[in-house]
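Participant: My questions are about this predicted structure, shown below with the sequence.
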Amino acid sequence: MHQLLPGHQYKIIGFSPLISPAYRQKLLSLGFLPGSPFSVVRIAPLGDPIEVKSRRVSLVLRKKDLELLMIEPIAQADASQANVVISQITANGA
């Protein structure tokens, strides 16, 4: 699993084959779908649990539960570049 950092975004690319069907269904119903982004809000002082936020919900999950998600980081440069483009469009009056 990638090291999760507060303020960074990640994308869910799938679920571990070790995840229970009930827990997988719970995450899906909360909006943690493959392809969905989420961000790390904060990490407890001892590193566990971790607060994450998706579009629909904010959750506090244990590390062992987060390890059941297959994730990849979303490049911060991509997000910054998208904000620059939006700023340029707005500045041009479009």
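Facilitator: Arrived safely.
Participant: Going by C-alpha atoms from here, please, whenever you check contacts or count neighbours.
Facilitator: OK.
Participant: which stretches of the chain form strands?
Facilitator: 9-15, 37-43, 50-53, 58-61, 69-73 (DSSP state E).
Participant: is it possible to export those to JSON lines including distance to Q3?
Facilitator: Listed next are the strands of the chain as JSON lines, based on distance: least, Cα to Cα, whole Å:
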{"stretch": "strand 9-15", "distance to Q3": "11"}
{"stretch": "strand 37-43", "distance to Q3": "11"}
{"stretch": "strand 50-53", "distance to Q3": "12"}
{"stretch": "strand 58-61", "distance to Q3": "15"}
{"stretch": "strand 69-73", "distance to Q3": "9"}
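Participant: Take this one as well and set it beside the first:
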Amino acid sequence: MSTVQPGQHYTVDKYTKEMSLDFRHRLMAMGMIPGSTFQVIRKAPLGDPIEIEVKGFLLSLRKKELSLLNISPRKL
């Protein structure tokens, strides 16, 4: 997920098949469900982890974890 940029908004399109059920449930509990949007706040200096804002709270995800989501840039 090197294509995500700080300040940009993205929409969660769907989960990938490689995602474990446990991780899927954790994301759903935090509001990262298909159709939800999030904003990239910042990336760590080496690019991992990535801090995002979803549903009013901050969440840090590793690039590997973020790659388990099919996302698209949010159209304004």
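Facilitator: Everything's here; your move. Just so it is clear, the structure is predicted and the values come from calculations on it, not from any experiment.
Participant: where does the TM-score land?
Facilitator: TM-score of the superposed chains, computed with TM-score structural alignment, normalised by the length of structure 2, equals 0.94; 76 aligned residues with a Cα RMSD of 1.2 Å.
Participant: re earlier: closest to S87 of structure 1 out of the strands of structure 1?
Facilitator: strand 9-15 (20.5 Å; Cα to Cα).
Participant: Can you tell me which helices and strands the closest one packs against?
Facilitator: strand 37-43, strand 69-73 (3 or more Cα pairs under 8 Å, 6 or more residues apart in numbering; DSSP states H and E).
Participant: Let's see that with 10 Å instead.
Facilitator: Packing partners of strand 9-15 of structure 1 (3 or more Cα pairs under 10 Å, 6 or more residues apart in numbering; DSSP states H and E): strand 37-43, strand 50-53, strand 69-73, helix 76-91.
Participant: what comes into contact with it?
Facilitator: 2, 4, 24, 32-41, 52-54, 66-76, 79 (Cα atoms under 10 Å, 6 or more residues apart in numbering).
Participant: Show the buried residues in those.
Facilitator: Buried by 16 or more other Cα atoms under 10 Å: 4, 24, 32-33, 37-41, 52-54, 66, 68-74, out of the contacts of strand 9-15 of structure 1.
Participant: I33 of structure 2 and N70 touch, don't they?
Facilitator: No. Counting by Cα atoms under 10 Å, no contact exists between I33 of structure 2 and N70, whose distance comes to 11.1 Å.
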